[in-house]
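> Curious how this folds, go ahead:
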Amino acid sequence: MNLLCPFWINKIPRLRTDSPSALSLADLLYCNVEDPNEVWTHVILGGYVIDVEWLFRVSGPLLMSKCTIVLISGEKGFLHKYRHLVLHDRFGRNRVKIVEPCLPIPFGVHHSKMMLCINNNGIRVAVLTANFIEDDWNYKTQGIYFQDFPRLKTQSENIVLNISSIEGKGMRFRNEIKRYLSCIGVASSMPKDGCIPLSLLDEFDFSGACVELIASVPGYHRCSDAQHYGLGKLKSILQSMQLPSSLDRNPPVLTWQFTSQGLLTANFLNSMKQIMSIDARNPTGEDKMDPVVRVVYPTETEVKNSLEGWRGGLSLPVTLRCCHSYINERLFRWGTVPQGSEVENERSKGLPHLKTYTRLTESEDGLSWFLLTSANLSRAAWGEWQHGGTQLLIRSYELGVLYDETSFLHVKEDGLFSVTPSRPVPIPSSADGDGLVRVTIKADTCKKDGGGAALFLPYNPLTLQPYVSTVQIQERRTNALAERSKSPLSTTDVPWVVDVPHHGEDRFGKEFHDVLSGDNPCKEYLHASHRLSRSNSQIRKKRMKYDN
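Predicted coordinates:
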């Protein structure tokens, strides 16, 4: 039986080979506006940066329907900017609501990417890694989780369905959505201007939810409250999974794939490693056996040769000051050549904007779990423990989903349920040449290859290609002679760092300084990234003290 996880990637128009697992934003926002049951009544879209004019240009149903639209933005002054658009006059005051979430802790941002679309058939829930801007959807590699959920049947129609919807993953999924929407000021249990009623979410049957939601919300989260967010939530989920322990007591193998990192500390890195190492034998993650960590991050050459050329590096805002030796010694390339092939994977030309964290099975032939999220490797995103681990400080809003071996779609004989039956979204799969790799999630280490729930990923966490310098560093650790020689590390693979000089022409014949000085289509994203960089600088200058 082919068990498939609800994971898709974005459709990149410039790639020669399309993938059945590739979706456009228009695919996700489509509805038949002539069908009263299918036309959207409410649409909630959240992102770090939103290009409103492009958003409505690619999604005709949003323009043609009369649905209430809520836009959640992390861009400061977004409401003021929107009011100066022609669309503001067209929609009037009540059609589109703008929400700029409260940021109670200095230097935090709203970084989540999500979508909720409601009609008379049910609700579509999507957790994304793409902002609502053209560059993110058409040129970069993104991850997409979404599921459609039907409306609850009345008690007289099916009492069993009502009971199942409030148990297990479905109940947790619904509660996490309600909690998160309340925190960002989009939903409320009391009548409130610009908010949808929380009770609206009780009208849907979430019993088919395949994943666990992991949100980060700014604040000082104490005691049991810390279990709801960031590192605390991840820890709680992994403890409840009771993953089988390594039979041979081998160290856990983790992959971290992100597009930016903050100022890292040893305590934060230890927290990440410990929590991601949790299994049945090591329920706290504090086992003295240090995990193997592999960091997937693009090289300077990969940026230069990408679909965007040098410009693509502007949305990989890692600065020299934020580089950390622990990460630098564990780097693996983003793009790899498929095994047995001499042809480069064209899909890897779309630079990553998705963020994924995984744990491999003991035999490294599959995944124990897989996490898709907006959260980069930073304390602001994941949080940092204070006061002996009783308080979790989080600065930013983030949203992600965790897949395990039970995270597969339940496809019935008449197909997968869709809230847009006139154009249902295709089930994930792969085609020759699309650059996707089939990887399975199987918590049971005794399962043979091929078992478990399948993901079609844009990179292969099982066969990563290390930087040449990573190989050299590993050899030094195991070879005393190599350690004594101290020969210079290879510069064949240089990790992309945005604020150092970059030389040579990209695939468009442009130098990096041309990109910085020219008219940049992703200028708003670049400005937002610079604000983050300045915030990090301010944190450093103020010498803010963190208790760990």
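> make it CA atoms for all contacts and neighbour counts henceforth
OK.
> List the buried residues for the top helix by length along the chain?
Secondary structure of the chain per DSSP state H: the longest helix is helix 523-541. Going by neighbour count (16 or more other Cα atoms under 10 Å), the buried part of helix 523-541 is 525-526, 528-529, 531-533, 536.
> before we go on, could you also do this sequence so I can check it against the first one:
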Amino acid sequence: MSQDSQHGKWTISDSDDDNDEALPPSGTRQSNPDQPAASSHSPRRSTSPPVPKLEPASAPVEVKAEPAQPSVSSLAIGSEARQLAAKNLLNPVKYETSPSLAGKRKKEVSDGSGWALSDSDDDDGDVKANSVSNLPKKVSPAPKAKKAKVEDERPPSPHGRTYYIDEPEDFFESSIPCLNDTYRFYLNKVTGLDRKYNNGALHIKDILSPLFGTLKESVQFNYCFDIPWMVNQFPPEFRDLPVLIVHGDKREAKARLLKQAQPFPHVRFCQAKLDIAFGTHHTKMMLLWYEEGFRVVILTSNLIRADWYQKTQGMWMSPLFPLLTKGSSESAGESPTFFKRDLLEYLASYRAQELEEWIQRIKEHDLSETRVYLLGSTPGRYVGADMERWGHLRLRKLLHDHTEPIPGEERWPVIGQFSSIGSMGLDKTKWLAGEFQRTLTTLGKSSLRSDTPVHLLFPSVDDVRTSLEGYPAGGSLPYSLQTAQKQLWLHSYFHRWNANTTGRSHAMPHIKTYMRASPDFTELAWFVVTSSNLSKAAWGALEKSNTQVMVRSYELGVLYLPSAFGMKTFPVLKDPFPVSSSSSGFPVPFDLPPVCYSPKDEPWIWNIPYNQAPDTHGNIWVPS
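Predicted structure coming up:
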């Protein structure tokens, strides 16, 4: 059935599945916190004439031919749903002048059916691998669809052998960040943008470049891996150095991951313990050990090509930490933010022998230059003082201890931006406007708990459709119908992903950020970049009359507080491109003020069809 709403018409399953996050249809990505963008189109070719050419998001770029057959690794990344999605990249569905589902949708709306809401009150987690809605694969075309004007040209499809385009020759030119770089916060490079919008941004090849240090060994913490691609990102002189992969895959997914690494004997593995159902190892971090010292990179990108291609990602890169002198005390090399202590505590939470040598190495280095606070989540149920070690209660504790109340703070909005949304209950008080909002509005010892404005940035269907990737960008925005239909109240919070002034509007976000801004959006009280999406699994949820907090997943981010930088607030950098390292303004990665959804906007739902209009590559989105 389907239902009209303030955000358009959604096709709804007749399934009685009560789980919050069902497995998407064959050809879509699994409803996990984040996965690579992939087309979920059924293999069907259009026989109708081409539609009018859309305005391209960027200047045409030469297409690079991929191998005729995709590599094993590209089809064996992560879940079964991801494998199916990768295979279906080879067979996009072209927009037809009579969209195949339009007639069915209109007919179903007329029957007056309501939402197919689940009777379950289960709000657990973001990931539940069950079968999904019975979305149709083939239906008859609408009888009276309006024919479009014919044009001869159309931008090339981003699928299959022509999915990736060549980066410009200077795309991977590396440069060491300036020593006076205030925040050490960077965006990723995006293929297809004007060069100035990549100025100061970093690609993974830049991060691993010898310009940053003479690498000896590294650890890669992440959620999703393409091992052959990852190995190829290292420069030739570092390509055979030891790499430890920290992951959360189990059973078949683990077997596929190990198979990917068989040609690379220098790659070893450490499996994160996930003792609570539906949790994931979602942390994204690099530990880089050099001849010259040690570095930490905390980021939002998976180790797959799609995440470094045409998405907006963010990262914090530490300074190069020097080796301490022999005989230094255990407390030596600590930062004012206690970053060293907290990083060691986070690594110890894995209880993994493979990380012991890295814990020892970190103890031997001087991390005192760090000016950010570590903000982590690890799976478990915590009581007493341990409740403030992880998740959003950790953020609340830091904001309480290291910020000060601000005059008129009730008018300072909270802004959250993310790429995935979990189940938060049938009304806003269950979690979002209750415990989580209390955390986000904490400023020092202020007892003010007013109804602070909350703006949530999440791409609309039109944002995805007109993006550089087109509809496949929605494969990395897994907000499922099964979750959305249970929390329609959430959609009144939604604002558009908008980055026009930065020139990055069309690079869909996979970055996750949270911040508190002044009413005129010229100052920040604090800023977070993290792997944590908007979910209880990532941030934790209170239990047992608020005497216990339960966290499902591993997550990691950093918190920027003005006090650690000798400021009262962070000034907002109005135009962060090209990046100026010496600027005191914080480079917020989207436009301010946020723009609320219009009545015509609807949030991207990744496991329903979108066939009313073609994307920037002339394709439609039809889960099969």
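> TM-score for these two?
Remark: TM-score between the superposed chains equals 0.73 [TM-score structural alignment, normalised by the length of structure 1]; 432 aligned residues with a Cα RMSD of 3.0 Å.
> Columns distance to Lys76 of structure 1 on top of the buried residues of helix 523-541 of structure 1, output as a markdown table?
What follows is these, written out as a markdown table (distance: Cα to Cα, whole Å):
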| residue | distance to Lys76 of structure 1 |
| --- | --- |
| Tyr525 | 12 |
| Leu526 | 14 |
| Ala528 | 9 |
| Ser529 | 12 |
| Arg531 | 10 |
| Leu532 | 12 |
| Ser533 | 15 |
| Asn536 | 17 |
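> So of these, which two are at opposite extremes in space?
Largest separation among the buried residues of helix 523-541 of structure 1 by Cα to Cα: Tyr525 and Asn536, giving 16.8 Å.
> what residue is smack in the middle of structure 1?
Thr373 (2.4 Å; Cα atoms, centre = their mean).
> That one contacts Glu398, correct?
Yes. Counting by Cα atoms under 8 Å, Thr373 of structure 1 touches Glu398, with 7.5 Å between them.
> what are the ranges of the helices in the stretch 401-548 of structure 1?
Counting by DSSP state H, counting those that start in this stretch, the stretch 401-548 of structure 1 has helices at residues 468-478, 480-485, 512-517, 523-541.
> Give the buried residues for the third one.
Buried residues in helix 512-517 of structure 1, counted by 16+ other Cα under 10 Å: Phe512.
> which residues are contacting that helix?
With contacts defined as Cα atoms under 8 Å, 6 or more residues apart in numbering, helix 512-517 of structure 1 is touched by 310-311, 502-506.
> So which of the residues you listed wins on neighbours?
Trp310 (29 neighbours; other Cα atoms under 10 Å).
> so what's the aligned residue in structure 2 for that residue up against?
Counting by TM-score structural alignment, Trp310 of structure 1 corresponds to Tyr471 in structure 2. Residues near Tyr471 of structure 2 by Cα under 8 Å, 6+ apart: 39, 464-465, 615, 619-621.
> swap the cut-off to 7 Å and go again
Shown in contact with Tyr471 of structure 2 (Cα atoms under 7 Å, 6 or more residues apart in numbering): 464-465, 615, 620-621.
> Same list, these, but as a markdown table with distance to Leu456 of structure 2 please.
Putting the contacts of Tyr471 of structure 2 into a markdown table (distance: Cα to Cα, whole Å) gives the following:
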| residue | distance to Leu456 of structure 2 |
| --- | --- |
| Val464 | 17 |
| Arg465 | 20 |
| Asp615 | 24 |
| Ile620 | 27 |
| Trp621 | 25 |
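> in the stretch 1-150 of structure 1, which spans are strands?
8-10, 22-23, 42-47, 68-73, 96-99, 114-118, 122-128, 143-150 (DSSP state E, counting those that start in this stretch).
> which of these is buried the deepest?
Across the strands of the stretch 1-150 of structure 1, averaging neighbours per residue (mean count of other Cα atoms under 10 Å) puts strand 8-10 on top, at a mean of 25.
> if we can go back for a sec, which of the contacts of Tyr471 of structure 2 does structure 1 keep?
When you map the contacts of Tyr471 of structure 2 onto structure 1 and apply both residues aligned by TM-score structural alignment, their matches' Cα atoms under 7 Å, the shared contacts are 464-465, 615, 621.
> how much space between the counterpart of Asn376 of structure 1 in structure 2 and Gly557 of structure 2?
For Asn376 of structure 1, the aligned position in structure 2 is occupied by Asn533, per TM-score structural alignment. Applying Cα to Cα, to the nearest Å, the value for Asn533 of structure 2 to Gly557 of structure 2 is 11 Å.
> Mutual contacts of the two, please.
Contacts common to Asn533 of structure 2 and Gly557, judged by Cα under 7 Å, 6+ apart, are absent.
> Burial check on the equivalent of Thr452 of structure 2 over in structure 1, number of neighbours?
Under the alignment (TM-score structural alignment), Thr452 of structure 2 pairs with Pro291 in structure 1. Pro291 of structure 1 has 17 neighbours, counted by other Cα under 10 Å.
> what residues are up against Pro291 of structure 1?
251-254, 273, 277.
> try Ile105 of structure 1
Contacts of Ile105 of structure 1 by Cα under 7 Å, 6+ apart are 218-219, 395.
> 8 Å instead?
With Cα under 8 Å, 6+ apart, Ile105 of structure 1 has these contacts: 218-219, 394-395.
> So what's the residue count around Thr129 of structure 1?
For Thr129 of structure 1, using other Cα under 10 Å, the count is 31.
> Aligned counterpart of it in structure 2, please.
So Thr129 of structure 1 corresponds to Thr300, using TM-score structural alignment.
> Now do the contacts for its match.
Counting by Cα under 8 Å, 6+ apart, Thr300 of structure 2 touches 284, 313-315, 510-512, 530-531.
> how close does the residue nearest to the residue nearest to the centre of structure 1 when sequence neighbours are not counted get to Ile214 of structure 1?
Once flanking residues are discounted, Thr373 of structure 1 sits nearest to Gly400: 3.7 Å by Cα to Cα, 6 or more residues apart in numbering. Separation of Gly400 of structure 1 from Ile214 of structure 1 (Cα to Cα) stands at 5 Å.
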